[in-house]
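Engineer: Test case, fold it:
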Amino acid sequence: MILYEYPLQERIRTYLRLEHLFMHLQQLLPRVDAMDHHFALATLFEILEVSTRADLKTDLLKDLDKQKHALDSYRGNPAIAEAVLDEVIGHLDQCFEALNSLPGKIGQTLTESDWLMAIRSRIVIPGGTCGFDLPAYHAWQHKPPAVRQAQLLKWAETLKPMADAVALLLKLLRDSGAPQKVIVNNGQLQQSLPQGRTFLLLRLALDEALELVPEISGNRLMVSVRLLHQGEDNRLQAINEDVSLELALCA
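Structural biologist: Okay, here's the model as predicted:
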């Protein structure tokens, strides 16, 4: 099964983009090649670009606090394991404290480095990090792999509170949705969302063997899915047959 996710709110869109970038960064950091470290730096700068929203830190803190209060309401419920509940709430508290203790905006430590910002300004230009453009960066790429890696880990560590908060919030969000089998008639599905709840994320699982790609759109009132067939030439074409898939709405 291939899992597709579609955010129904801009804040969740930002969280998913950050998660995507942090996953790339985690794959690049253990490597030792200078080219891998170049792309690790590029990914760090992409994370900074996404997280420069003035209210991102506030949004994360509010969501962590909201989740904590929601889970606190389950205390005393015989169907809930108190030990597991305490563990999750403790994790929320840790993420809140770590994020709240960061000075200023997220990534401020990195943006205060003139050397990093010089690379950041050139890395978006095609070929902008050539040796003649950034000789200091060229020299850094020739340092021993362990030296480069140690610096990358140090820079990435300044973003860890944000990464941990995003990972925990998305995990709790995903766990809130129960997958259900749905039949998509003639390759198209349009579904009104139940009133009284604010759904934030749609998750859709498709059998890989079908070679279908979902085109998803949605808002707080309705979601729409159109299934397209991906042929050998990778062109997408609409289908007119019934297909079974798994759908989950997370609030």
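Engineer: C-alpha from now on. contacts and neighbour counts both.
Structural biologist: OK.
Engineer: Spatially nearest residue to residue 192 (excluding sequence neighbours)?
Structural biologist: residue 222 (4.3 Å; C-alpha to C-alpha, 6 or more residues apart in numbering).
Engineer: just residue 111 next, same as before
Structural biologist: residue 117 (6.3 Å).
Engineer: Pretty sure the one you found sits against residue 107.
Structural biologist: No. Applying C-alpha atoms under 8 Å as the test, residue 117 and residue 107 come out as separate, 11.8 Å apart.
Engineer: higher neighbour count, these two?
Structural biologist: Neighbour totals were compared for residue 117 and residue 107, and residue 107 leads with 22 against 14 (other C-alpha atoms under 10 Å).
Engineer: Might you report the residue contacts of the more buried one?
Structural biologist: Residue 107 sits next to 48, 51, 158-159 when contact means C-alpha atoms under 8 Å, 6 or more residues apart in numbering.
Engineer: Identify the farthest-apart pair in these.
Structural biologist: The most widely separated members of those, counting by C-alpha to C-alpha, are 51 and 158 (12.7 Å).
Engineer: Compare the two (neighbour count), which wins?
Structural biologist: Neighbours around residue 51 and residue 158, counted as other C-alpha under 10 Å, are more numerous at residue 51. The numbers are 21 against 16.
Engineer: Proceed likewise with the subsequent sequence, for comparison:
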Amino acid sequence: MSQSNSGWVLYEHPLNERLRTLMRLEFLMETASTAMEREAAIDSRTAVEALIYTLNILERGEVRSEIIKELDRLSGGLARMAEHGQWAADEVRKETERCRTLLRRVGEPDAAMGQALREDQLLAAIAQRFGLGAGTCNFDLPSYQRWLSRPYSERRADLQRWLDSMADLRATLDFALRLQREGGQFQEETAPGGSWQRRIPFDNPPIQMLRLQVPAEDSVIPEISGNRHFVTIRFLRQPDTLTRPESVNEDVPFHLARCDL
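Structural biologist: Sure, this is the predicted structure:
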């Protein structure tokens, strides 16, 4: 996810597969919740597509267990931060209790993890057409066209019902990713000749996510790779969409946050 912020462009890069999955789910649910607030039928289409892509990820059996493991891991990370005095004790207690509440809720059989999406016949029909290019045209799915032709208030009610069926999942994502982002402070860095590398000591907490800010007036694009122990950032420029990105040869200033909660 990238965004502009006070003259800087923000990039986020997860360094493990679990966090990649959580961030993809966050992106899809943000897309759905934003699109459903607009009245045009094309925006309702965008929201429905985001919900079905979310469901496709959730259909992988390990997602719930990975979410539970992440909450368990964060609970331990909060305890470590309290022990080292990195966060105020009251704040740690509040976040720890929130983490335990979510952990109990996500583990329940009736947790809101998208069951209404699985049971909905219209969404099932749309999902079956996703493998075809433009497979949800008007002539492909008359029932979908009829739904899109309904008043916005009715479409929004359905979209809200589908989104509410993932309320516990959304709450967990908001909590887990907020803690990660707040766990890393931005520091000024420079990439000599457009390249930056760091080896992470094995006795340091593993880095979960990198957050990187580059000046908005500069057209540089960061190419980030690495794992919990070694990170490389290479800066590129792409003057226009017809040109392949090229390596930057001059020094590039940027801000970097290492999120290791």
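Engineer: Assuming the best superposition, what's their TM-score?
Structural biologist: The TM-score (TM-score structural alignment, normalised by the length of the first structure) is 0.90; 251 aligned residues with a C-alpha RMSD of 2.3 Å.
Engineer: What span of the second structure is stretch 89-99 of the first structure aligned with?
Structural biologist: Stretch 89-99 of the first structure corresponds to residues 96-106 in the second structure, going by TM-score structural alignment.
Engineer: Show me which positions of the matching stretch end up buried.
Structural biologist: 96, 99, 102-103, 105-106 (16 or more other C-alpha atoms under 10 Å).
Engineer: By how much does it deviate from the first structure on average?
Structural biologist: On superposition with the first structure, the mean distance recorded for stretch 96-106 of the second structure (mean C-alpha distance after the TM-score superposition for the first structure) is 2.7 Å.
Engineer: roughly how far is that stretch from the heart of the chain?
Structural biologist: 20 Å (C-alpha atoms, centre = their mean, to the nearest Å).
Engineer: same thing with stretch 215-224 of the second structure?
Structural biologist: With C-alpha atoms, centre = their mean, you get 21 Å for stretch 215-224 of the second structure.
Engineer: I would like the residues contacting that stretch, please.
Structural biologist: Taking C-alpha under 8 Å, 6+ apart as the rule, stretch 215-224 of the second structure contacts 4, 7-9, 13, 214, 231-239, 248, 254.
Engineer: ok, now stretch 141-160 of the first structure?
Structural biologist: Against stretch 141-160 of the first structure from outside (C-alpha under 8 Å, 6+ apart): 29-30, 32-34, 37-38, 40-41, 44, 106-107, 109-110, 140.
Engineer: Stretch 193-213 of the second structure too?
Structural biologist: 8-16, 19, 180-181, 186, 190, 227-236, 247-252, 254-261.
Engineer: mind redoing it with 7 Å?
Structural biologist: When contacts are defined by C-alpha atoms under 7 Å, 6 or more residues apart in numbering, stretch 193-213 of the second structure is touched by residues 8-16, 228-235, 248-252, 254-260.
Engineer: Next, the distance between the ends of that stretch.
Structural biologist: The first and last residues of stretch 193-213 of the second structure sit 18 Å apart, counting by C-alpha to C-alpha, to the nearest Å.
Engineer: same check, this time on stretch 73-80 of the first structure
Structural biologist: End to end - C-alpha to C-alpha - stretch 73-80 of the first structure spans 11 Å.
Engineer: Could you pull out the strands in the second structure for me?
Structural biologist: In the second structure, the segments counted as strands under DSSP state E are 3-5, 8-14, 187-191, 195-199, 209-215, 220-226, 230-237, 246-247, 252-259.
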